[in-house]
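Here is my input, please return the structure:
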Amino acid sequence: MEIQTILKRQREYFATGHTLPAEARIAALKKLKASLQSHEADLARALKTDLGKSATESYMCETGLTLSEATWMIRHVRRLMRERRVPTPLSQFAARSFRSPSPYGNVLIMSPWNYPVLLTLDPLIDAIAAGNTAIVKPSAYAPATAAVLQQILAECFPPEHVAVVTGGRAENQALLHQKFDMIFFTGSKAVGKEVLRCAAEHLTPAVLELGGKSPCIVEKSAKIGLAAKRIVFGKYLNCGQTCVAPDYILCDASIRDELIDAIRKEITAQFGADPMANENYGKIINEKHYHRLMGLIDPTKVVCGGTGDEAAQRIAPTVMKDVTREDAVMGEEIFGPILPVLTYTDLDAALADIEAQPHPLALYLFSEDKAIQRKVLDRCHFGGGCLNDTIIHLATSAMPFGGVGESGMGGYHGKAGFEAFSHLRSIVDKKTWLDMPVRYQPYDNQKDKMLRFFLQ
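The predicted structure follows:
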């Protein structure tokens, strides 16, 4: 009943038109940005509690990126709101044709626990910029961060504009059984399917940001030392609990040992001789995920790490070799600090194997060969990725971020985010000073000739 009351009030508020003017959208975004800045330390403490993140990582990967999205939207929202004129066919003379963005209305944003600030507020910024009201549902697995987010959003918005609903599965189900104008979900494929089923009941459009086993191909022309540095950064950031983390390495067999040796050295360089003693190395979100991850480690194939601390819910950066598709670690998205290394001798066969799997959210290729780069981009289907780096493609408002196939549908960030939360209306402004008679009955040969002239 509380959720229904919030939703009713948001519908009424949206109907007043208060969210529509550019000035109102910009003012709301500026208020949110200022509140984020004033609560930076609170968010850092909450992220340390929930995920063990350092203050630097919290700013780099959460608060800072969120502020960047807000800044981008504040600068560009007026331009994004403009009508876009398009050519009018001669058959519709005299008229003006244009596309006009319109907010969906009342949207639901459901966010995950792994980047609870970024993945809650980034889509909310896009939704506000597009002129919507929103109900935000943060993950129950990151309660400290959810509490700070609730405080921030309560300071910035009345509940009829933006409201926060906390809780677990019961609250999720209660929300999904309501009729929203649009749903934005970030999380697992299993829950994403349930969200889509519920959205289908009301024919509600949905954007799903899911995941998958994102491959990292290391071709023999790659700069091995630099590749290892960037792979270690992307893989073990947030203890591997990143939807676009390199899930596994697929490397040329001739460079496997050199690459593994370079990765081991980079783990030491970035996290110290004992990463478990590094206070800036995070933790696994909860006991359930800790035990799931430890169960994926085959001790006979570990070449680095492989140890865990159940009490602290920490797992050392782990590398495994001699891994095949049949190993348990390759049977699901890892979402943790375990890096399996697979090899190939034929790149074409390796790409065919990748394409035989569900399309991943990300793909990474390390290669100095431009022809190889082109081949991989042409042959493989994936949400987004990098050449000679990892994960940084999502850190820009200039490009959309999203999946394809089982890794998601739709995208957001910047212009794509504004459009994700908008309906682009196609409108013809037909002039009244001229009315061409060709379309009206009765039809005759002259009208038929004119139609054939116009429509071909």
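
only C-alpha atoms for contact and neighbour calcs from this point on.
Noted.

what about Ile26, neighbour count?
21 (other C-alpha atoms under 10 Å).

Tell me which other helices or strands whichever strand or helix holds it touches.
Using DSSP states H and E, Ile26 maps to helix 22-38. With contacts taken as 3 or more C-alpha pairs under 8 Å, 6 or more residues apart in numbering; DSSP states H and E, helix 22-38 sits against helix 64-81, helix 118-129, helix 143-156.

Next, the structure of the following sequence, for comparison with the previous one:
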Amino acid sequence: MHNMDSKLPRVKLNQSSVIYVDKVNSNSSAAQLVYHTRDVFKSGKTLSISFRKKQLKGLLDFLTNEEEIICKALYDDLRKPRQECLIGEIEIVKAEIKTTLKNLDSWAKPHKVKASVVNFFDDLLIASDPYGVVLVIGAWNYPIFVLFQPVVGAIAAGNCVVIKPSEVAQATSNLIAKYLPKYIDTNCYPVYTGGPKETSELLEQRFDYIFYTGSTEVGKIVHKAASKYLTPTTLELGGKNPVYVDKSANLKATAKRILWGKFQNCGQICISPDYILCTPEVQVKLLGFMEDVIKEFFNGSVKTSKDYARIINSRHFNRLVGLLKNQNIAIGGHLDADERYISPTILVDVHPEDPVMQEEIFGPILPFINIKDEEEAINFINSREKPLALYVFTTKAKVKKTFMERTSSGAMVVNDTVMHIITEGLPFGGVGYSGMGSYKGKKTFDTFSHQKSVLSKSFNVIADKIESVRYPPNTNFTTSFLKGVLKYNTTIPTQLLAYVFSFALGVAVTVSGYYINKSIREE
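Coordinates of the predicted model:
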């Protein structure tokens, strides 16, 4: 136990077992919370696989039973459409829980490692150990999905988890604090609410792992705080996600797939297409299709459509409005500050140095940047920070291969957008300024697990005799022998082991038979 923690009293829980932030002495509350949670982890309560499964089932029940309340909160925060709420927030996490429950026994089981020549007589294992007390900080744009997706893996791996919802999505944060304790053990998985001040106080505490989703600037703050204790971190950040379109693509389908990805949650998604790179000729054709697609998506009236969300708050609304200043608007540009409404907006004649190209847009604004060919597009992408996602629309295998080999991004999607986030088997994460680490499925379990190497030796007489060459006094023979062993220190195939064992057994039987027969004859 850290000295700072040992002087603190145990935290007191209220009747609903939610640990609230003490507004008078919030620093003490953060320290008490971590102290208490660490104490629970040390008790070994979360190590049982059956306990982990019970908690995951509780989380599944929370998402199922409170579905309507969750959708209402998401509507209050973002006017999030019902389908986006059900599919993009709730069902995607439920699917993650079900996959984890199905595979948890095999994921958590120590797995054997093939022996090499050096370890011929040893048992080799890799065991997945929980880190301990981990912190998961969610984001406001998908306040259910990006919070609970990593929490699923953290619970499955056997950790205690401090759950920090985003205060910006206030209605959703409140419902999590109120309803989640009915379904999971909040001594092991406490909910900690509050704003930047409370989050800063929480980051002053010592955690065993930190998982943060949000902006790059705040990600730097989280990483700096984690470095104080050398705490490993996963940072799921953002960036400007490029879209490259060449003339070989089906431009009608391309327009639909780009705009579907762009206007999900009103563009407030970290993997949203941020800008389009194409030739002027492709731009003209795409714009024609895009105008038709917007009418089709929203029945000719975006503002009254139940399928179009709103900007989270006035501060973000004003920031986005500022990006439209002095821009050439080809489609959209309609604003309503009272509703925090910005219509789907397409910009043309955009220059790389314009303000709209200097930061992640995170809203329903989509600029076109004209380039002459794929080479110029690749150079443009590589001149900027590495994006969380890269979208390439082409039917040419060579173009796809070129972008795969010559660009770096968290993910690359060909002829679609956003879909990789819901694709089972593909890890999700950034690179460089768009983040570090990844998760989803078993990758989340592994993220929150320390892979512990375990080597077990016996006191086998033959093995001990062979391995005695490592002990002093050293001779030319022992040195040469050890060099030879290390030179050919490869894993031994199972078939070869069986052959060697059978051969050795045969030799042993033959030799034994010889001496037995000899003994009988002598008698």
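
just so I know, which of the helices and strands packed on helix 22-38 of structure 1 lies nearest Asp50 of structure 1?
helix 143-156 (6.3 Å; C-alpha to C-alpha).

In structure 2, point out the residues matching whatever helix or strand comes next after that closest one.
Next helix or strand after helix 143-156 of structure 1 toward the C-terminus (DSSP H and E): strand 162-164. Using TM-score structural alignment, the residues of structure 2 aligned to strand 162-164 of structure 1 are 189-191.

List the buried residues of that stretch.
By 16 or more other C-alpha atoms under 10 Å, the buried positions in stretch 189-191 of structure 2 come out as Tyr189, Pro190, Val191.

Can you tell me how far the aligned partner of Pro232 of structure 2 in structure 1 is from Ala163 of structure 1?
Alignment note: Pro232 of structure 2 maps to Pro205 in structure 1; criterion TM-score structural alignment. Note on Pro205 of structure 1: its distance to Ala163 of structure 1, by C-alpha to C-alpha, to the nearest Å, is 20 Å.

average offset between the helix or strand in which Val107 of structure 1 is found and structure 2?
Under the criterion of DSSP H and E, Val107 of structure 1 resides in strand 106-110. Here the mean offset of strand 106-110 of structure 1 against structure 2 after fitting is 0.4 Å, by mean C-alpha distance after the TM-score superposition for structure 1.

Which residues does that strand contact?
7, 10-11, 14, 120, 123-124, 127, 132-139, 180-186 (C-alpha atoms under 8 Å, 6 or more residues apart in numbering).

Restricted to strands, list these.
Those of the contacts of strand 106-110 of structure 1 mapping onto strands are Thr133, Ala134, Ile135, Val136, Lys137, Met182, Ile183, Phe184, Phe185, Thr186, per DSSP state E.

Would you tell me which one of the helices and strands packed on helix 22-38 of structure 1 is buried the most?
With neighbours defined as mean count of other C-alpha atoms under 10 Å, the helices and strands packed on helix 22-38 of structure 1 peak in mean count at helix 118-129, which reaches a mean of 26.

you'd agree Tyr275 of structure 2 is up against Val245?
No. Contact criterion C-alpha atoms under 8 Å: Tyr275 of structure 2 and Val245 do not qualify, at 10.9 Å.

okay, stretch 31-51 of structure 2 sits on what stretch of structure 1?
So stretch 31-51 of structure 2 is aligned with residues 4-24, judged by TM-score structural alignment.

Going by neighbour count, which residues in the matching stretch are buried?
Result for stretch 4-24 of structure 1 [16+ other C-alpha under 10 Å]: buried residues Ile6, Leu7, Gln10, Arg11, Tyr13, Phe14, Thr19, Leu20, Ala22.

Can you classify Ile249 of structure 1 by secondary structure?
Secondary structure state of Ile249 of structure 1, per DSSP: H, G, I helix; E, B strand; the rest coil, is strand.

Would you mind finding the match for it in structure 2?
Under the alignment defined by TM-score structural alignment, Ile249 of structure 1 is paired with Ile276 of structure 2.

same deal with Asp378 of structure 1?
Using TM-score structural alignment, the equivalent of Asp378 of structure 1 in structure 2 is Glu405.

give me every residue that touches that match.
Contacts of Glu405 of structure 2 (C-alpha under 8 Å, 6+ apart): none.

same check, this time on the one 3 residues further on
Neighbour list for Ser408 of structure 2: Asn382, Lys386, Pro387, Val431 [criterion: C-alpha under 8 Å, 6+ apart].

Show me those that map onto helices.
Among the contacts of Ser408 of structure 2, the members falling in helices (DSSP state H) are Asn382.

where along the stretch 401-523 of structure 2 do the strands fall?
In the stretch 401-523 of structure 2, the strands defined using DSSP state E, counting those that start in this stretch lie at 412-414, 428-429, 435-436, 438-439, 449-456.

Can you say which of the ones you listed is packed in most?
strand 428-429 (a mean of 22).

what packs against it?
strand 438-439.

Tell me the residues of structure 1 aligned with the strand it packs on.
Going by TM-score structural alignment: strand 438-439 of structure 2 matches residues 411-412.

once aligned to structure 2, how far is that stretch on average?
Average distance, stretch 411-412 of structure 1 versus aligned residues of structure 2 after superposition (mean C-alpha distance after the TM-score superposition for structure 1): 0.6 Å.

just how off-centre is that stretch within its chain?
Relative to its chain's centre, stretch 411-412 of structure 1 lies at 7 Å (C-alpha atoms, centre = their mean, to the nearest Å).

again with stretch 115-133 of structure 1
The answer for stretch 115-133 of structure 1 is 12 Å, by C-alpha atoms, centre = their mean.

any idea how far the counterpart of His316 of structure 2 in structure 1 is from Glu310 of structure 1?
Using TM-score structural alignment, the partner of His316 of structure 2 in structure 1 is His289. Relative to Glu310 of structure 1, His289 of structure 1 is positioned 11 Å away (C-alpha to C-alpha).

Over to Tyr13 of structure 1?
Counting by C-alpha to C-alpha, the gap from Tyr13 of structure 1 to Glu310 of structure 1 is 48 Å.
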